[in-house]
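Peer 1: build me a model:
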Amino acid sequence: MKFATVEEPGGAVRCGVVEDGMLLRLPAGTTVLELIRTGSLHEAGARARATGDAVPLTGRRLLPPLEPPSIRDFVAFEEHVEGMVAPGSVPPEWYEAPTFYFTNPCALIGAHDDVPIPPGSRLFDFELEVAAVRGPAGICGYTILNDWSARDLQRREMKVNLGPAKGKDSATTLGPWLVTADELEPYRDADGFLALDMRVAVNGCEVGQDLLSNMGWPFEELAAYAGRGTRLRAGDVLGSGTCGNGGCLAELWGRGDPRESLRPGDVVEMTVEGIGTIRNTVVPGVELPPVRPARARPRRRSR
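Peer 2: Next comes the predicted model:
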């Protein structure tokens, strides 16, 4: 089943099951996060089919399918690390255990929303990913994730051995809907990975293509690592990290590709087999005054 959350023409927010271009609506006030937490996605989907409250998706804004309590974004593709961090090689620490950072759940945007360039950035980039959503007892579904990145801000921040911060927290696309885990089981390969085709195009020209099964760890192991010494909650989102072979512009830059960063008017379209397509247009962002640099500290130890 595919669960979507939409904004109705009058502004009300509803969720339901997507079938044949229609939204089979669930009762007002129902949220996908609530259904995940109660483990009732399939039961609710059956109810939606039985009630027949169907409306066209056309004319309704697709919102992120859920409002997750947290988002962990991993870096699970070896080829991406080769292009981004160490062209031609991968740091040995990458192989030892999965690595992730927490991104901003308050900055989620929908499948077709405009995405503004972050203040102060001149190197704006996309990142093609798949995200798994945690249920009460394991992964309950999958969606597409675009981890929009201000590369110039990110590079400065990470020279301090912390972050990313403002280089990453301005926008993350999640959508177009949540596909329940059982729907994608036919794509699982002999090694336990989901062999989904992933593609990204800019202004109609394909830039990158990979298989999700090129991850270094399956989502189940990413979830297990994320839960070490802590706990995951139902609704937590786990991003795969950017795929290889052109999953973002920065990877291509690391391999010597001279193409430009994203500009206002660029349309970024991502399609993942078995899930769907998201399509966002880059627009100008808010111009803010430059950040004031830190003062030179006198380092006195007494008044």
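Peer 1: going forward, measure contacts and count neighbours with C-alpha atoms only.
Peer 2: Will do.
Peer 1: identify the residues contacting Gly163.
Peer 2: Tyr101, Gln154, Glu157 (C-alpha atoms under 8 Å, 6 or more residues apart in numbering).
Peer 1: so what's the last one up against?
Peer 2: Under the criterion of C-alpha under 8 Å, 6+ apart, the neighbours of Glu157 are Gly163, Pro164, Ala165, Gly167.
Peer 1: of all pairs in these, which one is the farthest apart?
Peer 2: Gly163 and Gly167 (8.3 Å; C-alpha to C-alpha).
Peer 1: return every residue with contacts to both of those two.
Peer 2: Joint contacts of Gly163 and Gly167 (C-alpha under 8 Å, 6+ apart) are Gln154, Glu157.
Peer 1: for ChimeraX, what selects the buried ones among the contacts of Glu157?
Peer 2: To isolate the buried ones among the contacts of Glu157 in ChimeraX, judged by 16 or more other C-alpha atoms under 10 Å, type:
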select :163,164,165,167
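Peer 1: now the other sequence, so there's something to compare against:
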Amino acid sequence: MKWVTYDAGAGPRAGVLDGETVHGLSAGVSVLSLLGEDALVEAGADALRAPAEVRPLAEVRLRAPIPRPPSIRDGLCFLDHLHGCYRAMGRSTELHAAWFQTPAFYFANPAAVVGPHDDVPIAPGSTMFDLELEVGIVIGRGGSDLHPDEAERHVAGYTLYNDWTARDHQQRDMAQGIGMGKSKDSAITLGPALVTADELEEHRRDGRLDLGLSAAVNGAELTSGTLAAMDWSVGELLAFVSRGTELVPGDVIGSGTVPGGCLLEHVDTTDMAAFQGWLRPGDVVELRGDGLGATRQTVRAATPFTPLRSGC
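Peer 2: Modelled structure (predicted):
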């Protein structure tokens, strides 16, 4: 099933996509609440059989399927993405041994989540705004210390994930050395739907989901790839992030960026600030994924901000 959160003018509601229509549940029921009650399958069957309302997809606003996840962790499971970023920054592409010991991840901002067709303002003060093509893994059944071979049983489904990034802010974050900060704080796209894991099984090859993924800016393809190319599997990623802590229903874990799926990897100058490809107001960014659908968003100008003592 393809679960959505939509707004037809009376506030957000949960529903199931059926072709070009949305079969809505009663007001007050959310996708997150259904995950918490382990009721997604039963509720979906009820929505298709006896919906509270039926709306044409073209007449509703799709929000993120889970507008405010309990937590978001973004992984980095495609090491060729890291190679590409290092090349663009003029660094050696040799990776530290730590990258091969465990998957890397950081905590992201649940309040930054936006819908699949929402406009996205540039992060305040940024002139090097970027996109990142990822897949979001949504937890359905909670747990801790998951085993890599069994962790995927805890996955409710998958969704497209755009990890919008201010690269100039990221340079300052990296210099400060305590992890990602304002560079990753402005927007995270989830959507258009939470596609349940069972619906994607037809794409499984050699034990992995072979989902074709692509990103485009203003109609020009930036990259294409597959989720199956992750250097760390979904099971390994979930096992690591759940080690010594509890994952809960609705938590979202990003796959990391598909190689080539950000503008940073395409920088063609030694002066990153001089690169002409950073996102500008009016640019249209699209992500696509086999079985997952597509997002399409317009970049808007940044909101004003009050400078601090350093002028930043």
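Peer 1: could you get me the TM-score between them?
Peer 2: Once superposed, the chains reach a TM-score of 0.92 (TM-score structural alignment, normalised by the length of structure 1), with 291 aligned residues with a C-alpha RMSD of 1.7 Å.
Peer 1: follow-up on the earlier one: among the contacts of Glu157 of structure 1, which recur in structure 2?
Peer 2: Among these, the ones still in contact in structure 2 (both residues aligned by TM-score structural alignment, their matches' C-alpha atoms under 8 Å) are Gly163, Pro164, Ala165, Gly167.
Peer 1: any chance of CSV for these, columns secondary structure and distance to Leu288 of structure 1?
Peer 2: Listed next are the kept ones among the contacts of Glu157 of structure 1 as CSV, based on DSSP: H, G, I helix; E, B strand; the rest coil; distance: C-alpha to C-alpha, whole Å:
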residue, secondary structure, distance to Leu288 of structure 1
Gly163, coil, 21
Pro164, coil, 20
Ala165, coil, 17
Gly167, coil, 15
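Peer 1: can you tell me which of the residues you listed is nearest Leu128 of structure 1?
Peer 2: Gly167 (16.3 Å).
Peer 1: which among the contacts of Gly163 of structure 1 gets closest to Ala234 of structure 1?
Peer 2: The closest of the contacts of Gly163 of structure 1, once distances to Ala234 of structure 1 are taken by C-alpha to C-alpha, is Tyr101, at 18.5 Å.
Peer 1: wait, the closest one touches Ser70, no?
Peer 2: No. Tyr101 of structure 1 lies out of contact with Ser70 (C-alpha atoms under 8 Å); the separation is 10.7 Å.
Peer 1: more neighbours: which of those two?
Peer 2: Ser70 (18 against 13; other C-alpha atoms under 10 Å).
Peer 1: can you report how many residues neighbour the closest residue to that one other than its chain neighbours?
Peer 2: Closest residue to Ser70 of structure 1 apart from its sequence neighbours, by C-alpha to C-alpha, 6 or more residues apart in numbering: Asp236 at 5.1 Å. Number of residues near Asp236 of structure 1 (other C-alpha under 10 Å) recorded here: 23.
Peer 1: who touches Asp38 of structure 2 in this structure?
Peer 2: Asp38 of structure 2 touches Gly140, Arg141, counting by C-alpha under 8 Å, 6+ apart.
Peer 1: which SS state does it fall under?
Peer 2: Secondary structure, DSSP: H, G, I helix; E, B strand; the rest coil: Asp38 of structure 2 is coil.
Peer 1: cool, and Ala48 of structure 1?
Peer 2: Ala48 of structure 1 ends up helix, using three-state DSSP.
Peer 1: and the gap between it and Arg155 of structure 1?
Peer 2: Using C-alpha to C-alpha, to the nearest Å, Ala48 of structure 1 is found at 47 Å from Arg155 of structure 1.
Peer 1: which of the two has more neighbours?
Peer 2: Neighbours were counted for Ala48 of structure 1 and for Arg155 using other C-alpha under 10 Å; Ala48 has more, 20 against 13.
Peer 1: quick one, what contacts the more buried one?
Peer 2: Ala48 of structure 1 neighbours (C-alpha under 8 Å, 6+ apart): Gly16, Val17, Leu24, Arg25, Leu26.
Peer 1: and what of Pro264 of structure 1?
Peer 2: Ile117, Thr281, Val282, Val283, Pro284.
Peer 1: please say which position in structure 1 Arg296 of structure 2 maps to.
Peer 2: Under the alignment (TM-score structural alignment), Arg296 of structure 2 pairs with Arg279 in structure 1.
Peer 1: wait, is its match part of a strand?
Peer 2: Yes. Under three-state DSSP, Arg279 of structure 1 sits within a strand.
Peer 1: which residues does Val258 of structure 2 contact?
Peer 2: So Val258 of structure 2 contacts Phe78, His81, Glu132, Leu133, Glu134, Leu213, Ser224, Gly225, Thr226, Leu227 (C-alpha under 8 Å, 6+ apart).
Peer 1: if I look at the counterpart of it in structure 1, how far off is Leu196 of structure 1?
Peer 2: Mapped onto structure 1 by TM-score structural alignment, Val258 of structure 2 lines up with Cys243. Separation of Cys243 of structure 1 from Leu196 of structure 1 (C-alpha to C-alpha): 11 Å.
Peer 1: can you list residues touching both of the two?
Peer 2: Leu211, Leu212.
Peer 1: around Ser149 of structure 1, how many other residues sit close by?
Peer 2: 27.
Peer 1: oops, could you answer that again for Leu308 of structure 2 instead?
Peer 2: Neighbours around Leu308 of structure 2, by other C-alpha under 10 Å: 7.
Peer 1: for the contacts of Ala48 of structure 1, pick the one with the most neighbours.
Peer 2: Result: Gly16 is most packed of the contacts of Ala48 of structure 1 (other C-alpha under 10 Å), 31 neighbours.
Peer 1: okay but it is in contact with Ala46, surely?
Peer 2: No. Counting by C-alpha under 8 Å, Gly16 of structure 1 sits too far from Ala46 to count as a contact (10.5 Å).
Peer 1: in stretch 57-73 of structure 2, what counts as buried?
Peer 2: Buried, per 16+ other C-alpha under 10 Å, within stretch 57-73 of structure 2: 57, 61-73.
Peer 1: same check on stretch 69-86 of structure 1?
Peer 2: Under 16+ other C-alpha under 10 Å, the buried positions of stretch 69-86 of structure 1 are 70-84.
Peer 1: do the same with stretch 135-149 of structure 1
Peer 2: In stretch 135-149 of structure 1, counting by 16+ other C-alpha under 10 Å, buried: 135, 138-149.
Peer 1: mind jotting down where the helices sit in the stretch 201-312 of structure 2?
Peer 2: For the stretch 201-312 of structure 2, the helices defined by DSSP state H, counting those that start in this stretch occupy 234-241.
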